[in-house]
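# Sharing a sequence plus its predicted fold:
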Amino acid sequence: MGKSSLRVQIARRLQTENTACAIVDITGIGTAQITPVHWYANFTATLPNSFKIKMNLRTWWRDREHLSPVVRLNEFIEQVLLPSSDRDIVIFIDEIDSILSLNFSSDDFFAMLRRCYNKRAENPEYNRLSFALFGVATPQNFISDKTQTPFYIGRAIELKGFDFAEAILLAQGWAKK
C-alpha cells in the first residue's frame, strides 16, 4: 500500500522544515501478553531517544507509579517533551491497527490523543504537537466504548493498491532499470 514509504517521505520533508519527528512502531512495542503499564512504558521510552532528550526515564516512570500509565504518558508529553524544544513536534505511530489486538482496552490511549488535540484551546504549546497514525484501520475503529466521545479528530487518508494500468507502468519502469 505504501504506508511506510509515505511515512518516511513525510518525516524527511518535515525534518528539512525544522520539525522534530519520532516514529513509534507499535509492532516493536508488542501486543501479545503485555500489561498496560509495560505497553505505555515502552511507548513512552521510544520518545526520549527519538527526540534526543537526556533523562533517566526509568526513574521518571517509577516516580509516578501512583498514576495510571496513560496519565504518565500524558505527563511526559506535557512536562518533558513539549518543554524540551520550541520546534513543532510530530509523532508518527506506525502499524496503529496492531493496538486493536492488545489484551486490554486501547480506548484511553486514543482518548489521550484526542485530549492532546483539545488542549490546543487552553495551552498553545499543544499547537506544536501532532500525531500521524499509520495502519489499516479507520478512526471509527479506535474507541470501542460507546460511552466515551468517539475518536473524531484528524482525517483518514485511504491508500489504495495500484490498478492494472498503474502496475503495468511501474513494471515497464523497473524493466528499464
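Looks like it came in fine. Numbering: from 1, shown residues only.
# alpha carbons only for contacts and neighbour counts from here, please
Noted.
# Does Phe131 fall in a helix, a strand, or a coil region?
strand (DSSP: H, G, I helix; E, B strand; the rest coil).
# ok, the residue nearest to it when sequence neighbours are not counted to Asp107 distance?
In space, and not counting its chain neighbours, Phe131 is closest to Ile91: 4.8 Å by CA to CA, 6 or more residues apart in numbering. As judged by CA to CA, to the nearest Å, Ile91 and Asp107 stand 19 Å apart.
# next one: Ala167
Where Asp107 is concerned, Ala167 sits at a distance of 39 Å (CA to CA).
# Show me which of these two is the more surrounded one.
A direct count of neighbours by other CA atoms under 10 Å for Ala167 and Asp107 places Asp107 higher, at 19 against 12.
# and the more buried one, how far is that from Asn74?
14 Å.
# put this beside the first:
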Amino acid sequence: MAINPRGMFWLNLACFQLAWFLSVSKQNDALLWVGALLVVQLVFSPSKLRDLSLLLSIGLLGIALDLVLTQASVFIFSPIQSPWWLALLWFHFALALNYSLGWLSRIPLPLAMLVSAIAGPFSYAMGYRLDAVEFGLPLLQTLLILSLCWALSILVFLKVRSTITQLQ
C-alpha cells in the first residue's frame, strides 16, 4: 500500500515531528505511539526495502553515537529507565534523511555539515529544556561537542544513504 514520494515526504515530515514531540515530552511512556508512527511510514513507503535498510543502518549508527556520548557523561539519563525513546527517534531520523530531510543530500557537503552542526545540537538543547535529557557538562561545552559530532556524523549518514540508495 505505497504512496507516491511527495505524499511520503509529507507523511514523514508529520511523523518525524510528532515522534520528536511525543518522545521528548513523554519519553518511554510514548514508545508505543512512536513505534506505531514508524510502522505507518513503512506500510506506506514506496521503497520498503531501502527504507528498512536506512532505518537499521543509520538508526543503529545514531544509537551508537548516543551511547558513546552517554558513556562519556555528555548525556545523563536515569539509571532506572533507559532512553528507549531516543533510540526510536534515531530510527525516525533515518527515515527523515530519505524524505523530509532528503534535501540535505542535495546541497554541498560543507553546507549540510553546517546545518547539522546547528540543528542537531538545537534538538538536544530543546530536549534538555523539556527535561528529557540531562547534560553532564556545562551547556556551552555540551553544545560544542554535539556540533562537532553532528557536523561529522552527517557525512557518514549521507554516505550510508547514498550507498543504500544506489544499491536499491
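Sure, I can see it. Computed from a predicted structure; not experimentally measured.
# Superposed, how do the two chains score by TM?
After superposition, the two chains reach a TM-score (TM-score structural alignment, normalised by the length of structure 2) of 0.29; 85 aligned residues with a CA RMSD of 5.6 Å.
# The residue nearest to Phe131 of structure 1 contacts Cys21, correct?
Yes - at 5.8 Å, Ile91 of structure 1 counts as touching Cys21 under the criterion of CA atoms under 8 Å.
# ok, Ile58 of structure 2 to Met126 of structure 2 distance?
Applying CA to CA to Ile58 of structure 2 and Met126 of structure 2 gives a distance of 22 Å.
# My error: substitute Phe135 of structure 2 in the last question.
Taking CA to CA, one finds Phe135 of structure 2 at 12 Å from Met126 of structure 2.
# between these two, which one's more packed in?
Higher neighbour count among Phe135 of structure 2 and Met126: Phe135, with 18 against 13, using other CA under 10 Å.
# any idea which residue sits dead centre in structure 2?
By CA atoms, centre = their mean, structure 2 has its centre lying nearest to Phe93, at 2.9 Å.
# Can you list the neighbours in contact with the helix or strand hosting that residue?
For Phe93 of structure 2, the element it lies in under DSSP states H and E is helix 84-96. For helix 84-96 of structure 2, contacts defined as CA atoms under 8 Å, 6 or more residues apart in numbering pick out 12-13, 15-16, 19-20, 23-24, 27-28, 30-31, 34-35, 38, 51, 54-56, 58-60, 62-63, 102.
# Report the buried members of those.
12-13, 15-16, 19-20, 23-24, 27-28, 30-31, 34-35, 38, 51, 54-55, 58-60, 62-63 (16 or more other CA atoms under 10 Å).
# Now, those residues that are in helices?
Counting by DSSP state H, those place 12-13, 15-16, 19-20, 23-24, 31, 34-35, 38, 51, 54-55, 58-60, 62-63 in helices.
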